[in-house]
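In: Return atomic coordinates for the entry below.
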Amino acid sequence: MADPILTRHDADDVATLTLNTPERLNALSNDMLAALKHAFEALEADRTIKAVVLRGTGKAFCAGHDLREMQAARQAPDGGADAFADLFARCAEVMQMIPRLPQPVIAQVHGIATAAGCQLVASCDMAIAAEGTRFGVNGVNIGLFCSTPMVALSRNVPRKQAFEMLTTGTFIDAHKAEALGLVNRVVPAEQLDSETRALAATVAAKLGAAVQIGKRAFYDQIQMPLDAAYAFAGQVMVDNMMLRDTDEGICAFLDKRKPDWA
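Out: This is a model prediction of the structure:
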């Protein structure tokens, strides 16, 4: 029996999802997108998990869409138009599920993250990259502008830098990605797993309800004008303050003791 293309391992309130088609550089094939959607749906309903790590096996984190699969779709009577529209719509759906998940999602990136693979990194809430990792939205090099990856990329890095990457197809290294804000930090390759797990453990140790409230509010307010964002965020804090465990957390801080969270 073949290994699953996407695996999940839970430990210490953290779920690790692993893209597991190394022979295809963990490409976002139709099957991989379906597997990710299923996994995200399960996580959305799972209140035992407080953080998620997304990683890949083999030489690369993710090399984007499966070009061989895409080319095969051209055999359809419409030349593949319907298949392409469906592919990009399903990919967009999966990418948008990440910020909507109640748990923070951390990309653990190594090797390369290209095109839709770079989009996947940009869609995650946080990212840690190994030294030597390369990032690119390089579709333009083969005549396919990375328009859907552009959506996530341009919401992560400065506009002119994103446009240069998109129009030149030039790769950037991990340290440039950190400087631009695409990843949170760069670590030696041998420390990638431990550093990512340490970040996930730090997040998972917080009051889950507060983090869930905060993540949802983060993405909601960032789309609002400043005055509306403050009004919205103020009510979010009121709602957060009314939680029993928030009361307990504040009391514990004032009493200099560990909170007794339910």
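In: Please make it C-alpha for all contacts and neighbour counts, starting now.
Out: OK.
In: Flag every buried residue along the helix or strand hosting V203.
Out: Taking DSSP states H and E as the definition, V203 sits inside helix 192-204. Within helix 192-204, the residues that count as buried by 16 or more other Cα atoms under 10 Å are L192, D193, E195, T196, R197, L199, A200, A201, V203, A204.
In: same check, this time on stretch 213-232
Out: I213, G214, K215, R216, A217, Q221, A229.
In: Can I get the residues you listed in CSV including secondary structure and distance to D13?
Out: Formatted as CSV, the buried residues of stretch 213-232 follow (DSSP: H, G, I helix; E, B strand; the rest coil; distance: Cα to Cα, whole Å):
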residue, secondary structure, distance to D13
I213, helix, 18
G214, helix, 18
K215, helix, 17
R216, helix, 19
A217, helix, 22
Q221, helix, 27
A229, helix, 31
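In: Now flag whichever of those residues is closest to T133.
Out: K215 (27.3 Å; Cα to Cα).
In: Enumerate every residue touching that closest one.
Out: P99, P102, Q103, P104 (Cα atoms under 8 Å, 6 or more residues apart in numbering).
In: thought the first one was touching C124?
Out: What that stands for is P99. Yes: here P99 reaches C124: they are 7.0 Å apart, a contact under Cα atoms under 8 Å.
In: How far off centre is the helix holding V203?
Out: 15 Å (Cα atoms, centre = their mean, to the nearest Å).
In: what residues does it touch?
Out: So helix 192-204 is contacted by 12-14, 49-53, 104, 106, 108, 128-130, 187 (Cα under 8 Å, 6+ apart).
In: let's see this one next to it:
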Amino acid sequence: MTNLLTQVTNDEGITTLTLNQPERRNSLSLDMLRALGDALSDVAANDASRVVVLSAAGHVFCAGHDLKEIRGQFGSYAFQKELFEKCSEVMQQIVHLPQPVIARVAGVATAAGCQLVASCDLAVAENGARFATPGVNIGLFCSTPMVALSRNVSRKHAMEMLLTGDMIDAERAEKIGLVNRVVAPELLDETVYTIAATIAGKSAHTLNVGKTAFYRQLEMPLDEAYHYTADVMASNVVSHDAKEGISAFLDKRQPEWRHK
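Out: Alright, predicted model coming up:
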């Protein structure tokens, strides 16, 4: 499965995971999902990694599930259940990963590929990128993709994508909150890695605290969310890096992170 995914970590703490099966439109076959899940597990345990860039080789970011694989297993409910459960597991791995994840989107991201973009913490797309949840067009509603989609864009925008299956362009994706920025293709890498480098320069401990709290509080009632985040901040402020960061700010010097 090593040919399905490439992983590169540079000296600045940025890990790049690249879907590497362009001849199959980087589809999320069961093997691809297993490879991506394994890579995410490795990254989670890598203290040298501060931020992750999720990229793809070729002209398609990800075309979703491998429909030929699905058709070949029409007779096996067990296979279909394993496939969609593994996909759901990988999407949750991204959300629960200690490091922030930035989707670098060039080309088309459809169905579970759109789900992959929505599951990342940030997304930057080239201006020619397009997005869709077109399962309704082939009789297979994008039920698992809608979990991530509906948590990133408003209900009506999500329902429009899910019910029509229509493709939207990058500018529309930015307007509805599916991606953060849209840039010219020649600026895609510069933009993505500038953001990644900015994040990588922060305390890894602080990033983990903040990312974890962000997703947890989203599902809470307002009063519970404030109670929870007040406790998070109180715990955060007594950590080494918060003490160092506050002192460095007051002393007008650069902080020296220990990532704890």
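In: hmm, back to that, neighbour-wise, which of P99 and C124 of the first structure wins?
Out: Between P99 of the first structure and C124, C124 has the larger neighbour count (other Cα atoms under 10 Å), namely 24 against 19.
In: now for T194 of the second structure: what does it line up with in the first structure?
Out: Using TM-score structural alignment, the equivalent of T194 of the second structure in the first structure is A198.
In: ok, that match to Q191 of the first structure distance?
Out: 10 Å (Cα to Cα, to the nearest Å).
In: With R68 of the first structure instead?
Out: For R68 of the first structure, the distance to Q191 of the first structure - Cα to Cα - is 34 Å.
In: Same question for G58 of the first structure.
Out: G58 of the first structure is 16 Å from Q191 of the first structure, by Cα to Cα.
In: Which parts of the stretch 51-200 of the first structure are strands?
Out: 51-56, 105-109, 112-114, 126-130, 134-136, 172-173, 185-187 (DSSP state E, counting those that start in this stretch).
In: Relative to the second structure, and after superposing, what's the average distance for the fifth one?
Out: What it means is strand 134-136 of the first structure. Superposed on the second structure, strand 134-136 of the first structure shows a mean distance to its aligned partners of 0.2 Å (mean Cα distance after the TM-score superposition for the first structure).
In: go on, the longest one?
Out: If you overlay the two and look at strand 51-56 of the first structure, the average distance to its match in the second structure is 0.2 Å (mean Cα distance after the TM-score superposition for the first structure).
In: Now find how far off-centre that strand is within its chain.
Out: Remark: strand 51-56 of the first structure is offset 8 Å from the chain centroid, using Cα atoms, centre = their mean.
In: and what of the shortest one?
Out: A distance of 19 Å separates the C-alpha centroid of strand 172-173 of the first structure from that of its chain, computed with Cα atoms, centre = their mean.
In: Output the residue interval of the second structure matched by it.
Out: The aligned range for strand 172-173 of the first structure in the second structure is 168-169, by TM-score structural alignment.
In: which residues touch the matching stretch?
Out: Under Cα under 8 Å, 6+ apart, the answer for stretch 168-169 of the second structure is N127, G128, A129, R130, F131, A132.
In: Stretch 205-214 of the first structure now?
Out: So stretch 205-214 of the first structure is contacted by K50, P102, Q103, V236, N240, D245, T246, W261 (Cα under 8 Å, 6+ apart).
In: Counterpart of the third one over in the second structure?
Out: Residue mapping for Q103 of the first structure onto the second structure gives Q99, with TM-score structural alignment as the criterion.
In: Excluding covalently adjacent residues, which one is nearest to that match?
Out: The shortest distance from Q99 of the second structure to any non-neighbouring residue, by Cα to Cα, 6 or more residues apart in numbering, is to V51 (5.0 Å).
In: Of all residues in the first structure, which one is nearest the centre?
Out: C124 (2.0 Å; Cα atoms, centre = their mean).
In: residues touching the alignment partner in the second structure of it, list them.
Out: Residue pairing (TM-score structural alignment): C124 of the first structure is matched to C120 of the second structure. With contacts defined as Cα under 8 Å, 6+ apart, C120 of the second structure is in contact with I94, V95, P100, V101, I102, A103.
In: Kindly reformat the residues you listed as CSV and extend each row with distance to M159 of the second structure.
Out: Below are the contacts of C120 of the second structure laid out as CSV (distance: Cα to Cα, whole Å):
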residue, distance to M159 of the second structure
I94, 23
V95, 22
P100, 27
V101, 25
I102, 24
A103, 23
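In: ok, which pair from the residues you listed is furthest apart?
Out: Longest span within these, Cα to Cα: V95 and A103, 12.5 Å.
In: if I look at those two, which residues touch both of them?
Out: Common contacts of V95 of the second structure and A103 (Cα under 8 Å, 6+ apart): C120, D121.
In: ok, which stretches of the stretch 1-150 of the first structure are helices?
Out: Applying DSSP state H, counting those that start in this stretch to the stretch 1-150 of the first structure gives helices spanning 30-44, 67-72, 81-100, 116-123, 147-153.
In: mind giving me JSON lines with these and columns for distance to L254 of the first structure?
Out: Shown next, in JSON lines, are the helices of the stretch 1-150 of the first structure (distance: least, Cα to Cα, whole Å):
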{"stretch": "helix 30-44", "distance to L254 of the first structure": "33"}
{"stretch": "helix 67-72", "distance to L254 of the first structure": "57"}
{"stretch": "helix 81-100", "distance to L254 of the first structure": "33"}
{"stretch": "helix 116-123", "distance to L254 of the first structure": "37"}
{"stretch": "helix 147-153", "distance to L254 of the first structure": "41"}
